[in-house]
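J.: One predicted model, sequence on top.
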Amino acid sequence: MNWNAQIKNYQSYLKIERGLSKNTIDNYSFDIERLCLFLEQNAIEVSPIKISEETIQQFIYSVSKEVNPHSQARIISGLKSFFSYLIFEDYRQDNPMELIETPKTGRKLPDTLSVEEIDALIAAIDLSSNEGERNRAMLETLYGCGLRVSELVSLKISDLFFDEGFIKITGKGSKQRFVPVSELTQKYIVLYQNYKRTDLNIKKGQEDTLFLNRRGSQLTRAMIFTIIKDLAAKIELKKSISPHTFRHSFATHLLENGADLRSIQLMLGHESITTTEIYVHLDRRFLTEVMNAFHPRK
């Protein structure tokens, strides 16, 4: 059986059996197609059923010269999944990836913003513009509740439970959680709702969407990214930031002010506390303060 046929079968398996998104399936497929290109360029004629560990090692070695360890690890993971599928379908008896080691990548600490930098970004919003109140409410919500950008743009008016002090978030895998919302954030949301959102010609089906563009439709994630990039340029911020930087900063500032990881994990909506540990960024100054405050032999 040739590679193209097996890749198509594998894509169907990922979609139907595992329920993966199109983007994820495309990423898995790209790793296999890259292996196919290597085989073609090196005139190696071998099927996915017969390819050996030695041939794949040659491919991994060639890839290691072109990509960083993170990308290399992703490619290896993708190929392991593909050959595991072939074993599952009884096309192969062994996995040629079994003894191939994934490179150590370490954990990259995410960029964060200081409270002063976040204040400066929000203060740079032109409140006289039609979108000013909306943008302020969005950034306050993004940072104040530690949301993913996809969670921000899909936030509904019916998700706001201000009397109880919470908003309901629908996160990855349609899993829902309740996140505390401060009075300050509530104030800016209400200002936007009552004085700016009411002026829009809201498209049918978008009546419950909280943050809307000027045409009355849901904002895109790319638009949030652009808003933040423009504000960073306006205040001449040298850091490379994105909407996710606000989420990192939310977790970092909570931790630095005494919040425990378990609480942060629940607010961020992480299944594993290990993921939360990656999101929070501890600088050496904070670690020194913790040592001085709590070590018994300080």
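T.: That came in fine, so what should we check first?
J.: going forward, measure contacts between C-alpha atoms and count neighbours the same way
T.: Will do.
J.: what's stretch 83-93 in contact with?
T.: By CA atoms under 8 Å, 6 or more residues apart in numbering, the surrounding residues in contact with stretch 83-93 are 10, 49, 94, 95, 96, 97.
J.: so where do the helices sit in the stretch 1-150 of the chain?
T.: 3-16, 22-41, 53-64, 69-88, 115-123, 132-144, 149-153 (DSSP state H, counting those that start in this stretch).
J.: What separation do you get for residue 56 and residue 175?
T.: 38 Å (CA to CA, to the nearest Å).
J.: what's the answer for residue 192, then?
T.: The gap separating residue 192 from residue 175 is 27 Å, by CA to CA.
J.: any idea how far the nearest residue to residue 139 once chain neighbours are set aside lies from residue 89?
T.: Residue nearest to residue 139 in three dimensions, not counting chain neighbours: residue 122, with 7.1 Å by CA to CA, 6 or more residues apart in numbering. Computed as CA to CA, the residue 122 to residue 89 distance reads 54 Å.
J.: same deal with residue 183?
T.: Residue 183 is 55 Å from residue 89, by CA to CA.
J.: same check, this time on residue 35
T.: For residue 35 relative to residue 89 (CA to CA), the value is 21 Å.
J.: Please identify which of the two sits among more neighbours.
T.: Neighbours per residue, other CA atoms under 10 Å: of residue 35 and residue 89, the larger number sits with residue 35, 19 against 11.
J.: just the helices in the stretch 151-298 of the chain please.
T.: For the stretch 151-298 of the chain, the helices defined by DSSP H, counting those that start in this stretch cover 183-195, 221-234, 243-256, 261-268, 273-279, 284-294.
J.: quick one: buried residues of the fourth one?
T.: Read that as helix 261-268. 261, 264, 265, 266, 267, 268 (16 or more other CA atoms under 10 Å).
J.: One more: stretch 18-25?
T.: residue 25.
J.: returning to what we had before: higher neighbour count, residue 192 and residue 175?
T.: Neighbours were counted for residue 192 and for residue 175 using other CA under 10 Å; residue 192 has more, 21 against 9.
J.: Tell me how far that one lies from residue 64.
T.: Going from residue 192 to residue 64 by CA to CA gives 50 Å.
J.: same question, residue 227
T.: Distance, residue 227 to residue 64, by CA to CA: 36 Å.
J.: again, but for residue 170
T.: Counting by CA to CA - residue 170 and residue 64 are separated by 38 Å.
J.: okay, those two: which has more neighbours?
T.: residue 170 (19 against 15).
J.: correct me, but that one touches residue 156?
T.: No - the pair residue 170 and residue 156 fails to qualify as a contact (CA atoms under 8 Å) at a distance of 9.8 Å.
J.: pretty sure residue 104 contacts residue 69?
T.: Yes - applying CA under 8 Å as the test, residue 104 and residue 69 come out as touching, 7.2 Å apart.
J.: Neighbour count for these two, which is higher?
T.: More crowded of residue 104 and residue 69, by other CA under 10 Å: residue 69, with 17 against 10.
J.: Put this next to the first one:
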Amino acid sequence: MVEAMLRGFRAQQASRGLREETIAAREWLVRRFLIYTNEFPWRWTPSHVDEWSSTLTSEHHLAPSTIRGYQCDLRLFTEFITDNARYGWGDACEKAFGPGVHPMPIVHEWNSIAHLNGYEGNPEARPFTREELQRFLDYADDQVDRAVRARRKGALVAYRDATLFKVIYAWGLRRTEASKLDVVDWGRNPAAPEFGRFGMLHVRYGKAKRGQPPRRRNVASVMSWAVEAVADYVENIRPRFGCADHPALWVTERGGRIKPAEINARFESYRDALKLPKILTPHSLRHSYVTHLTEEGVDRRFIQVQVGHECDSSTAIYTHVSDDFMNTALRNAIAPALEPTAPYGKGR
């Protein structure tokens, strides 16, 4: 019966167009809850959720947002098996196990974490400062020089990674977006002919909405130094990997596509070697892109479109401007008030 319920739950989610990763994660969660309670779903009660949630907090020390996600997944499963009118699991349980034995709702407002904030990320998360970013990118470049001088393997990979981090920053990409780029995703931008074939980047694997395919967007090139770096990589370095028939922009020495986990590993290696704060992640490069363009006076709407945000509030979360920028903005804001003539009509 349990396996039949899980198969039905899987089919229901698949019919909604959810990704296999999402479906598998929810099934894993339900199976973990089954093991924890040592009870069948038709024997579950709200007290099981109370005890389980307490364990996730006190023993596993999970973040509230993670626990809420687990509770939501469990609620979806119990809503599925308690919807007797549509799926008939209540009748099936009573027929198999006796009158009154059927699944019941177990996740309620009073025993689950409410989603009250639009942003629940780590409050310590921040972009690179300009000095940190320069050190990081310089260090990545230095690894190429060291490998070449030592005449050892790894120079091509180091060059690839140095360019990869520049692209993540200079086009404001997510880690997965960058890993799935193909060479053909670069194109010309009539509004910026000076960048040639690297004037526009077509991101085909943007963050998807629930039940929808990955969103696409075009990101205009704005940093000439980064365009020069990626052009050099595509024209002079990538061909040396010997993967002419592979579409990926970032290829491995074994002829495959680089994976997000590999990006993380190389990033952490460089970050730790420089003794930079561990709170910095590859996503911090994307935050830095938004912040630095904001400090340079680039239009907010342009930045929002560049990074693929539907709401300006999302872009605002990414923005962490420096004290110098805030002080300059403050002086510009209060300057009119210091003028001798009142701005709204004549004084007495």
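T.: Looks like it arrived, so ask away. Model, not experiment: these values are computed from the prediction.
J.: picking up where we left off before, quick one: closest of the helices of the stretch 1-150 of structure 1 to residue 234 of structure 1.
T.: Checking those against residue 234 of structure 1 by CA to CA gives helix 115-123 as the closest, at 8.3 Å.
J.: so how many other residues sit close to the equivalent of residue 292 of structure 2 over in structure 1?
T.: Using TM-score structural alignment, the equivalent of residue 292 of structure 2 in structure 1 is residue 253. With neighbours defined by other CA under 10 Å, the count for residue 253 of structure 1 comes to 18.
J.: same thing with the one 3 residues further on?
T.: Close neighbours of residue 256 of structure 1, defined as other CA under 10 Å, add up to 17.
J.: Quick check: the gap between it and residue 292 of structure 1.
T.: 14 Å.
J.: swap in residue 284 of structure 1?
T.: Taking CA to CA, one finds residue 284 of structure 1 at 12 Å from residue 292 of structure 1.
J.: need the contact list for the alignment partner in structure 1 of residue 238 of structure 2.
T.: Counting by TM-score structural alignment, residue 238 of structure 2 lines up with residue 197 in structure 1. By CA under 8 Å, 6+ apart, the contact set of residue 197 of structure 1 is 134, 212.
J.: ok, residue 105 of structure 1 touching residue 69?
T.: Yes - with contact defined as CA under 8 Å, residue 105 of structure 1 counts as touching residue 69 (5.7 Å).
J.: neighbouring contacts of stretch 219-229 of structure 2?
T.: Counting by CA under 8 Å, 6+ apart, 163, 166-167, 170-171, 189, 195, 198-203, 305-307 sit against stretch 219-229 of structure 2.
J.: Stretch 284-302 of structure 2 too?
T.: So stretch 284-302 of structure 2 is in contact with 125-129, 165, 168-174, 303, 312, 315, 318-322, 325, going by CA under 8 Å, 6+ apart.
J.: Distance check, the alignment partner in structure 1 of residue 164 of structure 2 against residue 209 of structure 1.
T.: Under the alignment (TM-score structural alignment), residue 164 of structure 2 maps onto residue 138 of structure 1. Using CA to CA, residue 138 of structure 1 is found at 13 Å from residue 209 of structure 1.
J.: The two: who's more crowded?
T.: Counted by other CA under 10 Å, residue 138 of structure 1 and residue 209 do not tie: residue 138 has more neighbours, with 23 against 19.
J.: For residue 267 of structure 1, which non-adjacent residue is spatially closest?
T.: Residue 267 of structure 1's closest residue in space is residue 179 (CA to CA, 6+ apart), at 5.6 Å.
J.: Against residue 208 of structure 1, how distant is that neighbour?
T.: From residue 179 of structure 1 to residue 208 of structure 1 the distance is 19 Å (CA to CA).
J.: Please enumerate the strands of the stretch 101-250 of structure 2.
T.: 186-187, 200-206, 215-220 (DSSP state E, counting those that start in this stretch).
J.: Point out the most buried one among those strands.
T.: strand 200-206 (a mean of 20; mean count of other CA atoms under 10 Å).
J.: what packs against it?
T.: On a contact count with 3 or more CA pairs under 8 Å, 6 or more residues apart in numbering; DSSP states H and E, strand 200-206 of structure 2 meets helix 175-179, strand 186-187, strand 215-220.
J.: change it to 6 Å
T.: strand 186-187, strand 215-220 (3 or more CA pairs under 6 Å, 6 or more residues apart in numbering; DSSP states H and E).
J.: matching residues in structure 1 for the shortest one?
T.: Looking back up the chat, that one is strand 186-187 of structure 2. Using TM-score structural alignment, strand 186-187 of structure 2 pairs with 160-161 in structure 1.
J.: Check the mean deviation of that stretch from structure 2.
T.: Compared with structure 2 after fitting, stretch 160-161 of structure 1 has a mean deviation of 1.3 Å; criterion: mean CA distance after the TM-score superposition for structure 1.
J.: what's the spacing between that stretch and its chain's center?
T.: With CA atoms, centre = their mean, to the nearest Å as the basis, stretch 160-161 of structure 1 stands 24 Å off its chain's centre.
J.: what's it in contact with?
T.: residue 167 (CA atoms under 6 Å, 6 or more residues apart in numbering).
J.: What lines up with the residue nearest to residue 267 of structure 1 in structure 2?
T.: Matched to structure 2 by TM-score structural alignment, residue 179 of structure 1 sits across from residue 219.
J.: same deal with residue 210 of structure 1?
T.: So, by TM-score structural alignment, residue 210 of structure 1 is matched to residue 249.
J.: and which of the contacts of stretch 219-229 of structure 2 is nearest residue 71 of structure 2?
T.: For the contacts of stretch 219-229 of structure 2, the nearest to residue 71 of structure 2 is residue 307 (30.6 Å; CA to CA).
J.: residues in contact with the closest residue to the closest one other than its chain neighbours?
T.: Nearest non-adjacent residue to residue 307 of structure 2, counting by CA to CA, 6+ apart: residue 172, 6.0 Å away. For residue 172 of structure 2, the contact set (CA under 6 Å, 6+ apart) comprises 286, 289, 307.
J.: Next one: the second one from residue 223 of structure 2, what distance?
T.: What it means is residue 289 of structure 2. 11 Å.
J.: And for the first one?
T.: Distance from residue 286 of structure 2 to residue 223 of structure 2, counting by CA to CA: 14 Å.
J.: who has more neighbours, the two?
T.: Neighbours of residue 286 of structure 2 and residue 223, each counted by other CA under 10 Å, are more numerous for residue 286; the result is 23 against 14.
J.: Now that one: closest residue in space that isn't a chain neighbour?
T.: In space, residue 286 of structure 2 is closest to residue 172, 4.4 Å off (CA to CA, 6+ apart).
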